[in-house]
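Visitor: This is a predicted model, with the sequence first.
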Amino acid sequence: MNWLEVKVSLKREASEAAANFLIERGSPGISLEDPRAVSTIEEDDLINLQVNSKDELVSVAGYFPLEDSCLDPVISELEKFLKNLKKSGIDPGDCLLALKIVKEEDWAHSWKKYYDTVKVTDRLVINPSWINYQPDFNEIVIEMDPGMAFGSGTHPTTMMCLQALDEQDMEGKTVFDLGCGTGILSIAAAKLGAGRVIAVDNDYLAVKVTKENCRLNLVGSVVEVYRGNLPAFLWENKELPEGDILLANLSSELIIKIVPDILRLCKNEGIIILSGIIRERLAEVKERVLEEGLNVFEEGLNKERLDKKGLNIEEINFEGEWVSLLVKKQKL
């Protein structure tokens, strides 16, 4: 099968909306390029050439089967969507849209050149499965074969989750990984000592890749992988256990939507790690958290409790335009 790569370069603040749009239209995965690494695109591929070179651009690409007869509506809807973003208060800038045919056999290997071994913390290391890496005695190596799913471990939102996980006491804990992508966080939790990990994603390819990566890392007996939409999956599976640690590396919009469900799943004195939040939407996420009766602790400020109940946001971490929150559920 051949794929059509639909890539849009636009301002950072609009990248999350563009990624969500492409996924909702059927792209099985999303690739994101650092704005400083956006490459020159051949003029023949361009649909809209009105680009301000002074703007810092993020490139978001989705992939669609070339044989799909519904491609024309997807492209026209994307163009219309980008034009209408300003009405929603999001400025995409002067967007550049490019199309490229990607052969299945080319895709299967060409993306590998962008990955290398990454040392996340003093002991956590992410290593592409095709690279022979010799770990130090204290290192925990996570072998990854990212495929087309989002979450190779090098994205800032994933890195912040891994760093937060490495600081927790994981021994025997029950962990939820909501939006598991390639399974990188689930595998890390298992290798750090979790007793049970429940991984969920709505993307069939992400579920497939997560299962394969769990087998590759010999944690298949610890990690359970499910396909389902959030929050519906949580509503439909009332028998799910409470979690000691909940990971939600998702879009800001989805995090805001499922905060009550995350709270219900979390044990008293459990930890919730929220990531995937862009700076522009941090205030919205915090406001939603406060609506659930939470205490917010700002980094660097006196950690005096507010007159609230339920949760404390104990850490707010920043990496470029991305934000992660570490929340603790208080015993009531």
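Guide: Done, it's in. Numbering: from 1, shown residues only.

Visitor: contacts and neighbour counts: CA atoms only from here.
Guide: OK.

Visitor: what number of residues lie near residue 239?
Guide: Residue 239: 8 surrounding residues under other Cα atoms under 10 Å.

Visitor: ugh, wrong one, I meant residue 193
Guide: There are 15 residues near residue 193, going by other Cα under 10 Å.

Visitor: That one and residue 15, how far apart?
Guide: In this structure, residue 193 and residue 15 are 35 Å apart, going by Cα to Cα, to the nearest Å.

Visitor: And for residue 266?
Guide: According to Cα to Cα, residue 266 and residue 15 sit 30 Å apart.

Visitor: where along this protein do the helices fall?
Guide: For the chain, applying DSSP state H gives helices covering 15-24, 71-84, 104-110, 156-166, 184-191, 204-216, 232-236, 252-265, 282-291.

Visitor: Include mean neighbour count and distance to residue 33 when you put these into JSON lines, please.
Guide: Putting those into JSON lines (neighbours: other Cα atoms under 10 Å; distance: least, Cα to Cα, whole Å) gives the following:
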{"stretch": "helix 15-24", "mean neighbour count": "18", "distance to residue 33": "10"}
{"stretch": "helix 71-84", "mean neighbour count": "15", "distance to residue 33": "18"}
{"stretch": "helix 104-110", "mean neighbour count": "11", "distance to residue 33": "15"}
{"stretch": "helix 156-166", "mean neighbour count": "21", "distance to residue 33": "12"}
{"stretch": "helix 184-191", "mean neighbour count": "27", "distance to residue 33": "19"}
{"stretch": "helix 204-216", "mean neighbour count": "21", "distance to residue 33": "19"}
{"stretch": "helix 232-236", "mean neighbour count": "13", "distance to residue 33": "31"}
{"stretch": "helix 252-265", "mean neighbour count": "18", "distance to residue 33": "19"}
{"stretch": "helix 282-291", "mean neighbour count": "17", "distance to residue 33": "22"}
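
Visitor: Nearest to residue 2, out of the ones you listed?
Guide: Of all those, helix 104-110 sits nearest to residue 2, with 5.2 Å by Cα to Cα.

Visitor: ok now that closest one, how far from the chain's centre?
Guide: Relative to the centre of its chain, helix 104-110 is centred 23 Å away, using Cα atoms, centre = their mean, to the nearest Å.

Visitor: With stretch 262-281 instead?
Guide: Counting by Cα atoms, centre = their mean, stretch 262-281 comes out at 13 Å from the chain centroid.

Visitor: Can you list the buried residues in that stretch?
Guide: Within stretch 262-281, the residues scored as buried using 16 or more other Cα atoms under 10 Å are 262-263, 265-279, 281.

Visitor: thinking again about what came up before, of the helices of the chain, give the one that comes closest to residue 38.
Guide: Counting by Cα to Cα, residue 38 lies closest to helix 15-24 out of those; the figure is 13.5 Å.

Visitor: Look up the closest residue to residue 100, ignoring the ones flanking it.
Guide: Leaving out its chain neighbours, the residue that sits closest to residue 100 by Cα to Cα, 6 or more residues apart in numbering is residue 5, at 5.0 Å.

Visitor: also this one, for the comparison:
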Amino acid sequence: MKWLQIHITVDQAQVDFAETLFLSLGAVSVTLDDAENQDLLEPLPGETPLWNKVIVTGIYQHTDDAPVDAELLMQFITDQLPNAPIRFDELEDQAWERAWMDYYEPIEIANKFWIVPEWLEAPEADAVNIKLDPGLAFGTGNHASTFLCLQWLGKTNLKDKIVVDYGCGSGILGVAALLLGAKKVYATDIDPQAVLATKQNAELNGVLDQLFVGLPEEFNAEFNGQKADILVANILAAPLMALAPEFANLIQPEGEFALAGVIEEQVEDVSNVYNAFFDILNIEKREENWCRISGKRHSV
């Protein structure tokens, strides 16, 4: 069996129409991709971010018994979106649902500290190896903000500490903290898919019994006035600033914290908000402008 792919490049405002058009013309799947190598930030609640220019691809089953007339389809699509570049190609059959696995490799965070996709062998069997199935949640270690948090955890004394992972995504930071010696991790995210992914990755690494994860209201009920020794939050600048008073209540005096998801231009604004509650001790940058802010809760 072969598959026919028709690719059309449209502005962000035309994406929904292009996607609906492909599906109405019998596409078995529609994918979206960046047309201009534009970075996207992790979305805020309720947002679905897209690139300014998007390649929308319709995939059609193409067999000898039921061939697809690519030229006819392309002409119809061009009639509806006359200014959008369009092209097609054919692909041999493959296991599409797992093809994305080819793009992942083990990532070395520090000496003897790796992230290893669950389907690959660990480069160093005696290292701290986080097994990870990225699934549908944010956080694989490939992104600079996640890497910066992992790097900080690897340099922080986590032995027998209570850790909060706020905005846990895939759970990679909480799982890493437990593998690095933390006693207990309390994780939370606004996305139910992230809660599920965190549980799955904790189970994959044998630390599920040391981790609680839930939506914010579930987290608040479970944590219930405790104080963490460590807090990590890989979110975005605006929610980080809004959450500063809440984070101050979650961490014990002189407890340590690390924030990421902040670009260089936002560091001053975030730091000014956190200075009311925390001593900022370090700002680390990676990949041009992604930054991590870390320090300690005020002693009183």
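Guide: Noted; the coordinates are in hand. Predicted model only: the values in this text are computed from it and were never measured.

Visitor: Residue 262 of structure 1 contacts residue 246, doesn't it?
Guide: Yes. Using Cα atoms under 8 Å, residue 262 of structure 1 is in contact with residue 246, at 7.4 Å.

Visitor: residues shared between the contacts of these two?
Guide: Common contacts of residue 262 of structure 1 and residue 246 (Cα atoms under 8 Å, 6 or more residues apart in numbering): residue 272.

Visitor: what about residue 157 of structure 2, neighbour count?
Guide: Neighbours around residue 157 of structure 2, by other Cα under 10 Å: 15.

Visitor: separation between it and residue 182 of structure 2?
Guide: Taken as Cα to Cα, the span from residue 157 of structure 2 to residue 182 of structure 2 is 9 Å.

Visitor: Then residue 87 of structure 2?
Guide: Distance from residue 87 of structure 2 to residue 182 of structure 2, by Cα to Cα: 52 Å.

Visitor: what do you get for residue 192 of structure 2?
Guide: Distance of residue 192 of structure 2 to residue 182 of structure 2, computed by Cα to Cα: 24 Å.

Visitor: now residue 29 of structure 2
Guide: 43 Å.

Visitor: got it, and residue 94 of structure 2?
Guide: To residue 182 of structure 2, residue 94 of structure 2 is 42 Å away according to Cα to Cα.

Visitor: swap in residue 38 of structure 2?
Guide: 37 Å.

Visitor: Looking at these two, which one has more neighbours?
Guide: A side-by-side neighbour count of residue 38 of structure 2 and residue 182, using other Cα under 10 Å, places residue 182 first with 21 against 11.

Visitor: Give me the aligned partner of that one over in structure 1.
Guide: Residue pairing (TM-score structural alignment): residue 182 of structure 2 is matched to residue 194 of structure 1.

Visitor: dump the residue contacts of its match.
Guide: For residue 194 of structure 1, the contacting residues are 170, 171, 172, 173, 174, 175, 222, by Cα under 8 Å, 6+ apart.

Visitor: before we move on, the earlier item: wait, which of the helices of structure 1 is closest to residue 98 of structure 1?
Guide: Evaluated with Cα to Cα, the helices of structure 1 place helix 71-84 nearest to residue 98 of structure 1, the distance being 10.2 Å.

Visitor: quick one, the closest one and helix 15-24 angle?
Guide: For helix 71-84 of structure 1 against helix 15-24, the angle by axes from the mean of the first three to the mean of the last three Cα atoms, to 10 degrees is 160 degrees.

Visitor: what's the nearest residue to the aligned residue in structure 1 for residue 97 of structure 2 if we skip its chain neighbours?
Guide: Aligning on TM-score structural alignment places residue 97 of structure 2 opposite residue 108 in structure 1. Using Cα to Cα, 6+ apart and skipping residues adjacent in sequence, the residue nearest residue 108 of structure 1 is residue 147, 7.5 Å away.

Visitor: So the residue opposite that neighbour in structure 2 once aligned versus residue 79 of structure 2, what's the distance?
Guide: When structure 2 is aligned by TM-score structural alignment, residue 147 of structure 1 is paired with residue 135. Distance check for residue 135 of structure 2 against residue 79 of structure 2: by Cα to Cα, it reads 37 Å.

Visitor: Of these two, give the one with the bigger neighbour count.
Guide: For residue 135 of structure 2 versus residue 79, neighbours defined as other Cα under 10 Å are more numerous around residue 135 (16 against 11).

Visitor: that older thread, so the match of residue 147 of structure 1 touches residue 196, yeah?
Guide: No. Taking contacts as Cα under 8 Å, residue 135 of structure 2 lies outside contact range of residue 196: 9.6 Å.

Visitor: For the aligned partner of residue 228 of structure 2 in structure 1, the count of nearby residues, please.
Guide: Residue 228 of structure 2 maps onto residue 243 of structure 1 when the alignment is built from TM-score structural alignment. A count of nearby residues for residue 243 of structure 1, using other Cα under 10 Å, gives 24.

Visitor: Quick check: residue 243 of structure 1 vs residue 268 of structure 1, distance?
Guide: Distance, residue 243 of structure 1 to residue 268 of structure 1, by Cα to Cα: 9 Å.

Visitor: go on, residue 2 of structure 1?
Guide: Computed as Cα to Cα, the residue 2 of structure 1 to residue 268 of structure 1 distance reads 49 Å.

Visitor: and what of residue 280 of structure 1?
Guide: Going from residue 280 of structure 1 to residue 268 of structure 1 by Cα to Cα gives 30 Å.

Visitor: before we move on, the earlier item: for the helices of structure 1, which one sits closest to residue 62 of structure 1?
Guide: Nearest to residue 62 of structure 1, of all the helices of structure 1, is helix 15-24, at 5.8 Å by Cα to Cα.

Visitor: Leaving out the residues flanking it, which one is nearest to the spatially most central residue of structure 2?
Guide: Centroid-nearest residue in structure 2: residue 138, 1.8 Å away (criterion: Cα atoms, centre = their mean). Nearest non-adjacent residue to residue 138 of structure 2, counting by Cα to Cα, 6+ apart: residue 169, 4.8 Å away.

Visitor: Please list all residues in contact with the one you found.
Guide: 137, 138, 139, 189, 191, 194, 195, 197, 198.

Visitor: ok, the residues you listed vs residue 115 of structure 2, which is closest?
Guide: Distance to residue 115 of structure 2 across these (Cα to Cα) is lowest for residue 139, with 11.2 Å.

Visitor: from what I can see the match of residue 228 of structure 2 touches residue 269, true?
Guide: No. The criterion here is Cα under 8 Å, and residue 243 of structure 1 misses it with residue 269 at 10.3 Å.
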